Structure formats: structure tokens, C-alpha cells
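Visitor: got a predicted structure here, sequence first:
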Amino acid sequence: MTTIGFDADDTLWHNERFFRMTQDRFADLLRDYCEADHLMERLLEAEKRNISHYGFGIKGFVLSMIETALDVTGDRVPGPVIRALVDAGQEMLQHPIELLPHAQEAVEAIADTHRVLLITKGDLLDQERKLAQSGLGELFDGVEIVSAKTQPVYEEIFARHGDGAHWGMMIGNSMKSDVVPMVQAGGWGVHVPHGLEWEIERADPPHDAPRFVQLQDLGGLRAQIDRIEQSGD
């Protein structure tokens, strides 16, 4: 194994909890127009529709909230509610970065022996901001901010930065984006669950795949890599 990729949001630092906090505020703002459960269903539908237009990230999330607010109010949503949603998005873009347990130690330990990549989805400016604030930027040999994480994307990235996906590993909290497509590309997919999972990122674990690994947290990553390399697989 020569090249190892890390996801960013909810793998190295907290992210989803800020979306959940904003969703709670969204439900409170629209409580006179729609029940919270139904509102979240409508928001999720809007997010699914809009990913192909806006991509992943806070800006698309805010636009989906505004669209949902217009839909559930019959285009009568008050201006102050729209303003509050815009303000909430700006607050999300300013949240300080908080690393997850073992994140820095895990990247540092692997950077001494392997080529290390950051491979993440989302808004370019926001992801660059978070990486800069994380203090981890100098540890990565390459940074890829992509619109989607698919088998061809991993094949191309690991070929360009390393020796191909077969000699690579991808680590992340999303089964759908970080693990399954990397395993399909012939590499190792390591799932490190975060606890908060976005509905859109759910997928069945590839339990029958020999190169699928699940860890409780990043603290066990270095030992897992050593076991794999000692086995010669």
C-alpha cells in the first residue's frame, strides 16, 4: 500500500452537527406553517433534487431550505424568515474547526510512511477554509475537492497521485461516498462511523468485500494498516 486518502467532514473534523443545529432552527422558523417531521422530509427531497445543480455544501443546503420554505408556505414565507435562513448559512460558514478524536495523530503517523491525500466533496472555498483552520494542511501530499466520489473518480485520483487504487486506501465516515466506490475501484475502503449520518450518504456495507474494513475510530487506523501490509494483501 502506497497512498492513503482521508475524507474531511465528519472524518477528520465535525460537520454534520452544524447542519442538524440549523435544521432545528429551520423547523422553529417554519413551525406555524408545517410540522417538523414533514418539513424535514420536504427539505430532504429538495436537497436530493438540487445536488445536481448546487453540489454538496452549505450554500446548496441554504438554497434548499429557502426553496422548501417557499413550497410549504405557498410562496408566502415572510421576508424575515428568509433573512434568518441566510444568516444561519453564514454562521455555518464561520464555525471554527474542531478535530475529531485521534484525527491529527492518525494523519501524522501515516504521513511518515505513505503518500497522504485529502479527498473531499463540498464547496471549494469552504473546504479550503476548513483545511486551513484544521492545522493539518501541511501533512497532505495532495488535496482533491471533487463534486462527487465515484469509482472512476477514485481510480483517476489514485492513479495520478499514487500507483493506482489497488495500492490505495480511502478512509471516511460515509459508506456511500468513501467506502463502497473505493472498494469497487479495487482499493481498501475503511469506514469510521461518525454517529450522525446524512440520509443521502447512506448505503449498505460491502460485507462480502475482502478489502472492506470498519473501525470504531481513527485511533486504530495505524495498527490496521500495519496488519494489512504484514499480510501482504
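Guide: Okay, I see it. All values reported here derive from a predicted model rather than from experimental measurement. Numbering: from 1, shown residues only.
Visitor: CA only for contacts and neighbour counts going forward, please
Guide: Fine.
Visitor: show me what the lengthiest strand in the chain packs onto, helices and strands only.
Guide: When the chain is scanned for its longest strand (criterion: DSSP state E), the result is strand 115-121. Judged by 3 or more Cα pairs under 8 Å, 6 or more residues apart in numbering; DSSP states H and E, strand 115-121 is in contact with strand 3-6, strand 142-146.
Visitor: touching the first one from outside, list them.
Guide: Applying Cα atoms under 8 Å, 6 or more residues apart in numbering, the external contacts of strand 3-6 come out as 12, 114-120, 158, 161-163, 167-172.
Visitor: give the contact list for the residue in the chain sticking out farthest from the centre.
Guide: Taking Cα atoms, centre = their mean, the residue of the chain most remote from its mean C-alpha position is R76, at 33.7 Å. Residues in contact with R76 (Cα under 8 Å, 6+ apart) are L70.
Visitor: below is structure B, check it against A:
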Amino acid sequence: MHDRDSGRDDRGIRLVGFDADDTLWRSQDYFDAAQLEFERIVGRYVDLQDARAHERLYAIEARNIALFGYGVKGMVLSMIEAAVEITGERISASDLHRIVGLGKDLLQHPVELLPGIREAVETIAGQFDVVLITKGDLFHQEAKVRQCGFASLFRRIEIVSEKDAATYARLFEEFALQPTQFLMVGNSLRSDIAPVLGLGGWGVHMPYHTTWVHETEAVLPADADLRMRRVEAAHALPAAVRELAEASLELTDERGP
């Protein structure tokens, strides 16, 4: 990591990471719309409530993460499996083809930045080195990064299969950082905030108005209130990062060199 200012104090936070989906640009809205269409397709065969279609699809998706990973392709494969199971194998080939089409539409959807996010990232990048850390399908994530228009702000772009404590610990080693020198910005408590706080880092949680249930399942450490801030919109990110950066310096001073 390079210094923005050769005289910069390297105590405290040195690197700020950003999540991508639903932090920089819209994503879950499109997945939600695809799930509604999936339920309309399956609803031609069964009563959705009686069949517990919503819950059964999520159970299959969660079970398949270890095999397919995250992203559109894994979701579509899980939808096909769920459709066959929920309908008792009665679903037609044409309707299975419609489900495949849902995935193709998702993969081709243009990137839509969240309001004010580019300006917020630019401001933070003027004060800290910034990296992008996202998970999902490699090709799809690479395409969205290319389309976003400000990928050049990030010192590094990491597309990983999972965002857990082991992944962040590996990245800290590669970045030559202590966890206490890293702050993560993201919408997911499970993937963006809890693992980093658990390792001793810092976090800014910017919830999105809709979140996949899988990403809400998280246990935060007891001192989360000290090392995490919550903001409602991108314009508040720079101030939250500065506040935590100051807190990290105070903590360093208390502990000593």
C-alpha cells in the first residue's frame, strides 16, 4: 500500500475496503424481482403458501452455496432444482427455460450506482488507500466493476468466493496490515462487518433497503458499538470513516507503540 502523503501518520486505520453489490450499486432489487417471477412460474402448478415455495427455495440456495458459490448462476441452478422439487417434477421444459432466462436477464442488467456513492468513495480515497472486496460470480462481478466508471480509485480489486474471517485474515496478510488498521464499508452484517470486527478491525454498516436473508444472519462482537458506525446513505460515509479513524488513533495512543 502506498502513502497518500509521505508524512502521513500510519497509526490507526490505513486501508478502507468497500463492498460492491448494494453498497456501490443496486443488486438485490433485481434478485428480488427474479424471485417474484420464479414464484409466478411455480405458482401455476402449486399453491405457493401451502408449498412453502419461498422458504424451500431459500433452503435449497443455502444448501447449494458450498457447491455453486454466490451469484446469479448459483441462484438459477437452485431455482431449477427448487422448481422441480416443489412441483413434484411436473414443471414443463418451457417453464424451466423461462427460469434460465431470468438468470440471463440478471447477468445483462446495467450497473446502477447508488446515489452519492461515487463522490463518497472519491472523498475517502483522497484520505486513505481504498480497495474493493466483493464476492459472487467472477465474470459477472468483473463486468460490473468495468461498468461502474470509477474502478481506478481502488488500489486493488478482490473478487472472492466467500467473505469470512479466514478470507479477511488472508487479505490482511497480503496487504501487510494488522486488522486494527483496516475498515470495511458494506451493507451486509454477515459478510462485510461481523468478520472484520471479529478480527479486531473497524466497520461502517450502510444497510440497503432490501437484503437477502442469508446476509442478515450475523453475530457481532460485544464491542461492536465502539468499532462500528451505521449510516443511512452514501453522503454520510466520509464523516463516519473519519470518526472511526480518529477513534482508532485514540485506541493506539492508549495501548502505546
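Guide: Sure thing, it's come through. The structure presented is a predicted model; accordingly, all values stated were derived computationally and were not measured.
Visitor: how many neighbours does the counterpart of L67 of the second structure in the first structure have?
Guide: Using TM-score structural alignment as the criterion, L67 of the second structure maps onto H53 of the first structure. Neighbour count for H53 of the first structure, taken as other Cα atoms under 10 Å: 10.
Visitor: one more: Y208 of the second structure?
Guide: With other Cα under 10 Å as criterion, Y208 of the second structure counts 19.
Visitor: surely it touches D22?
Guide: Yes - with contacts counted by Cα atoms under 8 Å, Y208 of the second structure reaches D22, the gap being 6.1 Å.
Visitor: so what sits against both of the two?
Guide: Taking Cα under 8 Å, 6+ apart as the criterion, Y208 of the second structure and D22 both touch N187.
Visitor: what range does stretch 202-217 of the second structure cover in the first structure?
Guide: Taking TM-score structural alignment, stretch 202-217 of the second structure hits residues 188-203 over in the first structure.
Visitor: state which helix of the second structure is the longest.
Guide: Longest helix in the second structure, counting residues (DSSP state H): helix 237-255.
Visitor: going by neighbour count, list what's buried in stretch 32-41 of the second structure.
Guide: Of all the residues in stretch 32-41 of the second structure, those buried under the rule 16 or more other Cα atoms under 10 Å are 34-35, 38-39, 41.
Visitor: have a look at how far, on average, that stretch is from the first structure.
Guide: Compared with the first structure after fitting, stretch 32-41 of the second structure deviates on average by 0.8 Å (mean Cα distance after the TM-score superposition for the first structure).
Visitor: in the second structure, which residue range corresponds to stretch 134-152 of the first structure?
Guide: Taking TM-score structural alignment, stretch 134-152 of the first structure hits residues 148-166 over in the second structure.
Visitor: measure the matching stretch end to end?
Guide: In stretch 148-166 of the second structure, first residue to last residue: 28 Å (Cα to Cα, to the nearest Å).
Visitor: just how off-centre is it within its chain?
Guide: Offset of stretch 148-166 of the second structure from its chain centre (Cα atoms, centre = their mean, to the nearest Å): 10 Å.
Visitor: what does that stretch rub up against?
Guide: 1, 69-70, 111-113, 118, 121-122, 125, 129-136, 138, 141, 145, 167, 191-192, 195-196, 198-199.
Visitor: R255 of the second structure corresponds to which position in the first structure?
Guide: In the first structure, R255 of the second structure lands on no residue (TM-score structural alignment).
Visitor: tally of neighbours for R255 of the second structure?
Guide: Counted with other Cα under 10 Å, R255 of the second structure comes out at 8.
Visitor: can you pull the contacts of it?
Guide: Contacts of R255 of the second structure (Cα under 8 Å, 6+ apart): none.
Visitor: can you tell me how far it is from L249 of the second structure?
Guide: Distance, R255 of the second structure to L249 of the second structure, using Cα to Cα: 10 Å.
Visitor: same question, R40 of the second structure
Guide: As judged by Cα to Cα, R40 of the second structure and L249 of the second structure stand 53 Å apart.
Visitor: ok, K130 of the first structure touching L99?
Guide: No - with contact defined as Cα under 8 Å, K130 of the first structure does not count as touching L99 (10.3 Å).
Visitor: and stretch 70-87 of the first structure, end to end?
Guide: Stretch 70-87 of the first structure stretches 17 Å from its first residue to its last (Cα to Cα).
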